[in-house]
Every structure is written in structure tokens, then in C-alpha cells.
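[1] sequence-free structure coming up:
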């Protein structure tokens, strides 16, 4: 019998090199039984080529002309900066008055992950700090810090703040200057190999409104990638639920849980799927919350400005509200949602040389949480999202990752040591688009290897098996993950 696998791989390579996205999608029906061959089309027909990749927020190749028009209009809204109100640019004014970025792409670098500075001489701009105090608040997921709320905003619309000059008494100031002091230590493998690890120590300087509550809980969160989110949204909840084992009934040490979160659109508790702690239910709420919290743009789901009752000067600032009382109306908000929904997923770069790495990945048990694939719902809102076998490598469940990664800050039902399994697709492409690799919720890991070595809790056994591997096998496992 003729082995068709090498020929098939050559077809994939030719498609990626010569015809790009369209040619890749023509091969969807040609996959044989090889797992690696199947995974090249990580997003099914919504997979885009990674040849000459310069950004992640690329459209699914099979969009119709109408869908493409909405996609690029939404991408423009996500990319263009908002400005302080009032201005003649009424469609894009209303920034702040307190904010972390002027646009969505200000944190999600070219649609990918954020990155963190190398030391405390540089301020943090593509990550933020979540705040809370002990207690329960069902609709917010945690009790806000009394003065600064649920998030530190590191920029403000005050004139002096915009000019980078010392503010006057009546000039609105950023809530804080956020820096990171990295703490380093060495990790030694059983074979004697040594790798340097780092963890962040927060340095919040120049707090604008006095001291924080003495019981404040902090969580540094970096911006995740924006690609493939429409495909993730199209996964059937029942398929995610089927992977949950909160009581570890099978006694394998893995007990993933579904977070239950408040939906601002449905006004009820629903399963969480997006965010580092699965604290957002769907794309609509995720986008609307980011506009409100990160850019200070009021919208139909989150109509309030990012000022607490204690921040009187913030409350006095002009806004860019329209006649309905929002700075971004429902139709423009939906354009950004549709942009995310129709963003494709990058093709995997897998070849035969990655077979050993995939075997090592499975032998370590990584696939127990990083579930390789799902088939999306047939009822998804677009044909390129429906019925697709996709390879995100996540179960989208909460897992206890142990004390080393714990922020001790609950978020709805997620405990202070639980995190949603991060998807692995596209993980090796970050440097391709011009950003340093920073992994895990707080960006501490500068490589896949470092990220694995921080795993604990439910993942402690997998980490120990990885550590016990030979150096060559560890490199093969890492190369496999980087090719996803």
C-alpha cells in the first residue's frame, strides 16, 4: 500500500507557500487518519496560513464579502485609538477618564498576547492588576476594593497626565504607576540541568487616591491572544461539561470545574468560558467588559464610567455618551464582537519530526487538561464556525494549579489557585509578530519550558514526569507545543 502521508504533507506545504489561506482550506476534506496531519488545520476551514505572518487578527479565509466588510470594520474599531471627550470625533470620543489602553490592540499586540517589561525601569502597559477584598459579590465575582474598584487604571485623561507632566491639584491622575520587580531563582532538573525562573513582585507607585484597603487581594493579568475566539465560542457547552470532574471520581488527580459567572446580557448565572479564570461567559460580555474596564468606554452592557464613589474628580469629567447614554452604541459594539467571532486560527506547523514530542506530551499527561480537539456546534452563527474539528489544546475548565501560581483572589466560583486551561494553539508564533514570549496569567514564563515548570496542583504529576525526561525528550515535547 502506498503511504500517502509524505505526499499529503507536501501538499500542505505547497498550499501554505503558494496560495496561502484559500489553498489550505481546500485540503480540509483530504486529511487521512494521521493526527499531526489533521492538526495542521487547527481551526478547520477557519485556519489561516502562517507564512509571512505579521499579525494574529486575520480573518477566517472563507468569509463572504459581507462578513469581510464587517470584519474589517470591527478590526478598525478595535485598532483605532479613542480620544478624550468632548471632541468633534463624536464616534470615537469618551476615552477614560481612567483607562489602561486607548484601544483593544494597545494591549493585544497585533491581536496576540501582551508582553511585560524586563525590569522595573519601564511601566507596564499590556497587562493590568485586578483588585478585590475578601467577601462575596454575586454579579461582579468579587468585592471591589473600596477606593480603586476591581482594576487599577494606569492612565488618565488629565491634561498633565497626557503630556507626561506632574499633575496639578485639579488634574485627573492615573490611579497608579505599575511596575514589576522580577524575582529570579534557579530550577535544577534531576539530570543536573539548570533553568532560570522568574516571578513578578508588583510595585504600585504613586497611588492617586490614598492607600489601598489593608486586605486587598491582587492579581496581575496579561492580555491573552484574540485569535480563534469565535471557534472557542462555537464549542458546545455540553462537550466542555463532559470533561469536568469536580470530585475527581476517576481518581486521576485531575478535577476540572466549570466556573459559573454572571451574564450582563442574560441577567443570570451561566457557565464561564473566556478569561484567565473563565470569568466571562461569551464574546459579547468579554468585549463589552474590556471596553468599560480597560478603555473606559461605556456601553449597553456596562453603562457606568470607571470611577468609584470615592473618586469625585473622576466623576466630574465629561463623557462621550450619545443620546442613549453610551459611548459606544450597540451596533458598533457588535461590529467588534463580530470581528473577534470571525478571526481565524493559525495553521499548526507540525511535521513528522514532531511525532516524538507529541508522544512525550501525552506520556506526561499534558493532554488531560490541554484537551487537543473539539468539534464545534452545527448551529454556530456562520458556516466556517459550524461543525469544524478544531485543535485549541484546552478543556476551558478551571484547574487548581497549586500555590506557586496562586493569586489567592477568587473570581466567581474560581478559587485563588484555580485557572482556566490556556489554549496552546499559536503559542510558538508570538515572536514572529514582534513580541517577546510571555506565558501564564501574569507573563512570568518566557518560554514553554518555564511555563511547564511553574505547573503545580493538579498538574504537579505532569510537571514531575516532564522533569524526569531526558533533555532531548524535553526539547522534543517543547518543540511539539511550539508548533501547535
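    Nice, I can see it. In this text the structure is predicted, and so the values were computed from the model without any measurement. Numbering: from 1, shown residues only.
[2] CA only for contacts and neighbour counts going forward, please
    Will do.
[3] moving C-terminal of the longest helix along the chain, what's the next helix or strand?
    Longest among the helix segments of the chain by residue count, using DSSP state H, is helix 65-79. Downstream of helix 65-79, the first helix or strand assigned by DSSP states H and E is strand 98-99.
[4] and that following strand, how far out from the chain middle?
    20 Å (C-alpha atoms, centre = their mean, to the nearest Å).
[5] and the next element down the chain from it?
    Using DSSP H and E, the first helix or strand after strand 98-99 is strand 127-132.
[6] contact partners of whichever helix or strand comes after that next one?
    Where DSSP H and E defines the elements, the next helix or strand beyond strand 127-132 is strand 155-156. Defining contact as C-alpha atoms under 8 Å, 6 or more residues apart in numbering, one finds that strand 155-156 is touched by 96-101, 161-162, 172-176.
[7] in a strand, that's where residue 201 is, yeah?
    Yes. Checked against DSSP: H, G, I helix; E, B strand; the rest coil, residue 201 lies within a strand.
[8] spatially nearest residue to it (excluding sequence neighbours)?
    residue 181 (5.1 Å; C-alpha to C-alpha, 6 or more residues apart in numbering).
[9] putting a second one here so we can go through both:
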């Protein structure tokens, strides 16, 4: 068997966006890329120096972390070679394709100001962030977020939150439900249709906190609206790549609850809990798990991001202080009806899941998977989930898939905390994000950023921001030798 020696090419990781030069960033050691050199000799033997000893037989198996690629997304698994996001899963039956196509039209359309010659896709705004769903969720995975010049790009939305009462803004404690800004509402919307003032301009800047640097967001409010409430905070929410949403939507509550351990009864330092919403449902979508279903998440995005009304959100996204917004012409009541919402959900439900990619030597992937488990990452990034029996959706019925999430809230420590919580989630609690498709995101856009506000420029940097329940995991990763670190990152990129 050929053996290969890794030659590490060091690439300095920095928080500055490309072309801006490196600023002093969070505590991320040099990231590196591997170039592999064939060092086998003619007779098939290999030099006896510079290689890791083969001890795989004595090491615990990691097959549960490296399932066959064709099992990644169950029946929705799609070949990952030369692949992009937002493609129809290959196994979707013919009878589903028409509804899928209808939903795709709504998802990819550039929405128009009402009235227009195409009433199916008019009703944009009056206030909005983007004109289409693909503006925030492109086929390349993730759009730009933090611009080199301080601009905030469409891939990052700003939530506007303030404490519900004095003393409830402690990010480390369970906060009372956050209030929206009384003038601009719950989300900053920098664009508007003609005749309606846009809400203003957002900028970001680096803020140092010890040896860490994170983005701070400032909003210059249009004079038509005055200023933000003095207690309002602008917090970033990066758009995720869309993978396997239909599968995650269908996981039974019982499966999510079985992994919850809010009181850390087993003493492992991990106390994941469900986000129980006001109506009793379990939240599972969004950085704070604020939405209980794919439909709810889609309707909220229509309302806040594009300004489209639906049966779920029949009112325009205007506050009482935004009179021009309230007076603007509507595209219908609602602008997307029940049939349209069903089609949009169907489209997202049957998007293909890219097969895990095994482009790196198996030995390296197994070593990376082993460190992933030994670091405790798999406790929250739960490899495997299943869907229940679903007679009405046989393709998605009783599917096993590998998203690497438990859909629970975890306290990630003060470094990652927002100043105010949302819903029942404190400022420092975040839903475990799925890891599948990360390598494809990086391949399609090497400048993609990570974590909830785009503060991490690399996967390694994202790991180094982990704290709270993940503090021990981060410290484990910090002790890894360069070869082992690269194997861990290679494993993450393979998912």
C-alpha cells in the first residue's frame, strides 16, 4: 500500500474579509491545507521515517460516524460530485415533481412591486431585505455576509431585540421573551419600494474582547424613523445552506426529547434542552430554534425578508410607526396563498442531500472522526436521526440520515452570547447547527463564513469560538498536533 507524507502549507486565518488584510482576530492558530506527496518506493515498500504507526486495529471503530456516502440523506441522498445545492433529489417520484416545480418558481422568483403584470409573484415589500429566497440561499450554499469595507451583505440579517424588562438582558440567564424595536420592528430591513423610506444603513466593525474579535453591528436609521430604542441591540443572523430540511422537519418530537438532558443528569457537562415555544411546540429551525416547522420558518422568512404576506403572516411587516409602509399597495390578501405555501414547503422538503464525500484517505477520515468523538463533539452534533413511519410520504418514511445535530439548545458560553435572549432561549444558547454539506459550502465558496453572525472565517476558527458546554471540546482540539487537526477538519469537510 502506498503511504503519503503530509506537507502542510500554512494559511493564516483572519476575520477580515478577503482583500482587506488580516486584523487581529479570535484565538485561531494557523489554518493549513494539506498537499500529499507520494513517498512509496519502487518495490512497494516505504521509508521508515515520518509516518504514523498503523494502530487502527487497536483503536475503537468509528463506522457510526462514517456511514456509506449513499446513506447520508436517506432516500434524498444525491451524488455530490460536481454538485450544487437546491437540486431535486434523484429519487423523488414523478407525481411530486409538479408541486416541487411550483415551489421552486416561488423560491427562485425575483418578487415584483404590486401591481405588476405577473400577480403570482408581486407584492414585494414594502420593506424588505432581498427580492428572492435565493438571494439569501443560493445554489452555492451561502451568500456574502461581512463585507471588507464594513458593509453588511444580504447573507446576514440583523435582528433587533431589547430586554422585555429591566434586569432580563443577562445573556447567560434564561431571558424573558425579547421585545422588537418599537419603530423598526423585529428585523432591520434596509430596502423599500418606491414611496416608502428604507429603514437605514447597517455597518459592522471589529470589537476586541481580550484575545477575541467579534463583529459589532451599528444601524444608521433613516431620518423618517428617528432612532433605535436605546435598549435595542442589532444582532447578526447568517443565512444557512439548505440541506435536508424536509427530513429535519419530520423528525418526531420524541426523538429530539430522548437526547435532551437539561439538568445534566449524566454529569457529562452537556445540558441540551428543547426550545419549548409559547404554544407548546418544539422549536427546531433557526439559530435559536424559534420555529417549529419548515412551513413556519418559510412563512417567517417570507414576511421578514421579502415582505410577502401568507396565511401564517397575513399582515405586512410594518410597525404602527411606519405609516408609508402601511399605506403601500398590497399584492393580495394574502400575497402567497395556501396552495403556494404548500408548494414552497414541498420544494424545500425534497431538495437533495449531498452524499458525504470520501475524497481523503480513509485512514485520515477515521482518525479525524475518532478525534471528533473523543473531543465530545458527537454528543451535541448527534450523527444519526430518523423519521417516523409516514404513509402519506413514503419516500421520507422511516428514513435514517446523518445531519450531525440534536436540534437542541446548548449554552455556548459568554463569548458567543447575544446581549438579549429570544423566546425561551438565553443569549448564550444556540441550536446545534447541522454539519452536513460543510465541505461543499467551502468548496463552492472558499470565502464563506461561519457561526451565527459570520464571525468565523474558517471551520477551525468556528471551533475555537466554542465555549460553555463545548469548552472541554474546544480545549481538546487546541491540544491536537497539526496532522490530527487536519484530519479532524478533513472529516468535517467530508460530511
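    Sure, I can see it. Remember, predicted model here, so these are calculated numbers, not experimental data.
[10] superposed, what's their TM-score?
    Laid over one another, the chains give 0.83 as their TM-score (TM-score structural alignment, normalised by the length of the first structure), with 421 aligned residues with a C-alpha RMSD of 2.2 Å.
[11] pull out the buried residues from the contacts of strand 155-156 of the first structure.
    96, 97, 98, 99, 100, 101, 161, 172, 173, 174, 175, 176 (16 or more other C-alpha atoms under 10 Å).
[12] now the strands for the stretch 151-300 of the first structure?
    Under the criterion DSSP state E, counting those that start in this stretch, the stretch 151-300 of the first structure contains strands at 155-156, 177-188, 194-205, 217-222, 260-263, 268-271.
[13] out of those, the one nearest residue 358 of the first structure is which?
    Closest to residue 358 of the first structure of those is strand 194-205 (C-alpha to C-alpha; 22.5 Å).
[14] and that closest one with strand 177-188, angle?
    160 degrees (axes from the mean of the first three to the mean of the last three C-alpha atoms, to 10 degrees).
[15] so how far is strand 194-205 of the first structure from its chain's centroid?
    20 Å.
[16] can you list contacts of that strand?
    With contact meaning C-alpha under 8 Å, 6+ apart, strand 194-205 of the first structure is reached by 176-188, 220, 442, 444-445, 450.
[17] next: stretch 228-245 of the first structure.
    43, 254-258, 273, 282-283, 340-345, 374-377, 380, 385-386, 390, 395-397.
[18] before we move on, back to that, need the strands of the stretch 151-300 of the first structure in TSV with distance to residue 465 of the first structure and mean neighbour count, can you?
    What follows is the strands of the stretch 151-300 of the first structure, written out as TSV (distance: least, C-alpha to C-alpha, whole Å; neighbours: other C-alpha atoms under 10 Å):
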stretch	distance to residue 465 of the first structure	mean neighbour count
strand 155-156	44	24
strand 177-188	14	15
strand 194-205	16	15
strand 217-222	28	20
strand 260-263	32	22
strand 268-271	32	16
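[19] could I get those as TSV with distance to residue 245 of the first structure?
    Formatted as TSV, these follow (distance: least, C-alpha to C-alpha, whole Å):
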stretch	distance to residue 245 of the first structure
strand 155-156	42
strand 177-188	32
strand 194-205	30
strand 217-222	26
strand 260-263	15
strand 268-271	15
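[20] and of the ones you listed, who's closest to residue 468 of the first structure?
    Of all the strands of the stretch 151-300 of the first structure, strand 177-188 comes closest under C-alpha to C-alpha, at 11.2 Å.
[21] now do the closest one: everything it contacts.
    Under the criterion C-alpha under 8 Å, 6+ apart, residues 117-124, 154, 194-207 lie in contact with strand 177-188 of the first structure.
[22] again, only this time at 7 Å
    119-120, 122-124, 154, 194-206 (C-alpha atoms under 7 Å, 6 or more residues apart in numbering).
[23] so how far is residue 37 of the second structure from the residue opposite residue 470 of the first structure in the second structure once aligned?
    Aligned by TM-score structural alignment, residue 470 of the first structure pairs with residue 481 of the second structure. Remark: distance between residue 481 of the second structure and residue 37 of the second structure (C-alpha to C-alpha, to the nearest Å) = 19 Å.
[24] tell me the buried residues in stretch 95-111 of the second structure?
    99, 100, 101, 102, 103, 104, 105, 106, 107, 109, 110, 111.
[25] matching residues in the first structure for it?
    So stretch 95-111 of the second structure sits over residues 66-82 in the first structure, by TM-score structural alignment.
[26] which residues are in contact with that stretch?
    92, 93, 95, 102, 103, 104, 105, 335, 336, 338, 339, 342.
[27] look at the fifth one and say how many residues are nearby.
    In this case it means residue 103 of the first structure. Residue 103 of the first structure: 21 surrounding residues under other C-alpha atoms under 10 Å.
[28] do the same with the second one
    A count of nearby residues for residue 93 of the first structure, using other C-alpha under 10 Å, gives 21.
[29] tell me how far the equivalent of residue 492 of the second structure over in the first structure lies from residue 358 of the first structure.
    Aligned by TM-score structural alignment, residue 492 of the second structure pairs with residue 481 of the first structure. Residue 481 of the first structure sits 8 Å away from residue 358 of the first structure, taking C-alpha to C-alpha as the criterion.
[30] how big is the offset of the helix or strand hosting residue 489 of the second structure relative to the first structure?
    Under the criterion of DSSP H and E, residue 489 of the second structure resides in helix 482-494. By mean C-alpha distance after the TM-score superposition for the first structure, the fitted helix 482-494 of the second structure averages 0.9 Å away from its aligned residues in the first structure.
[31] buried ones in that helix?
    483, 484, 485, 486, 487, 488, 489, 490, 491, 492, 493, 494.
[32] ok, back up a step: now the contacts of strand 155-156 of the first structure as JSON lines including distance to residue 146 of the first structure?
    Shown next, in JSON lines, are the contacts of strand 155-156 of the first structure (distance: C-alpha to C-alpha, whole Å):
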{"residue": "96", "distance to residue 146 of the first structure": "19"}
{"residue": "97", "distance to residue 146 of the first structure": "18"}
{"residue": "98", "distance to residue 146 of the first structure": "16"}
{"residue": "99", "distance to residue 146 of the first structure": "18"}
{"residue": "100", "distance to residue 146 of the first structure": "19"}
{"residue": "101", "distance to residue 146 of the first structure": "23"}
{"residue": "161", "distance to residue 146 of the first structure": "24"}
{"residue": "162", "distance to residue 146 of the first structure": "26"}
{"residue": "172", "distance to residue 146 of the first structure": "19"}
{"residue": "173", "distance to residue 146 of the first structure": "18"}
{"residue": "174", "distance to residue 146 of the first structure": "17"}
{"residue": "175", "distance to residue 146 of the first structure": "13"}
{"residue": "176", "distance to residue 146 of the first structure": "15"}
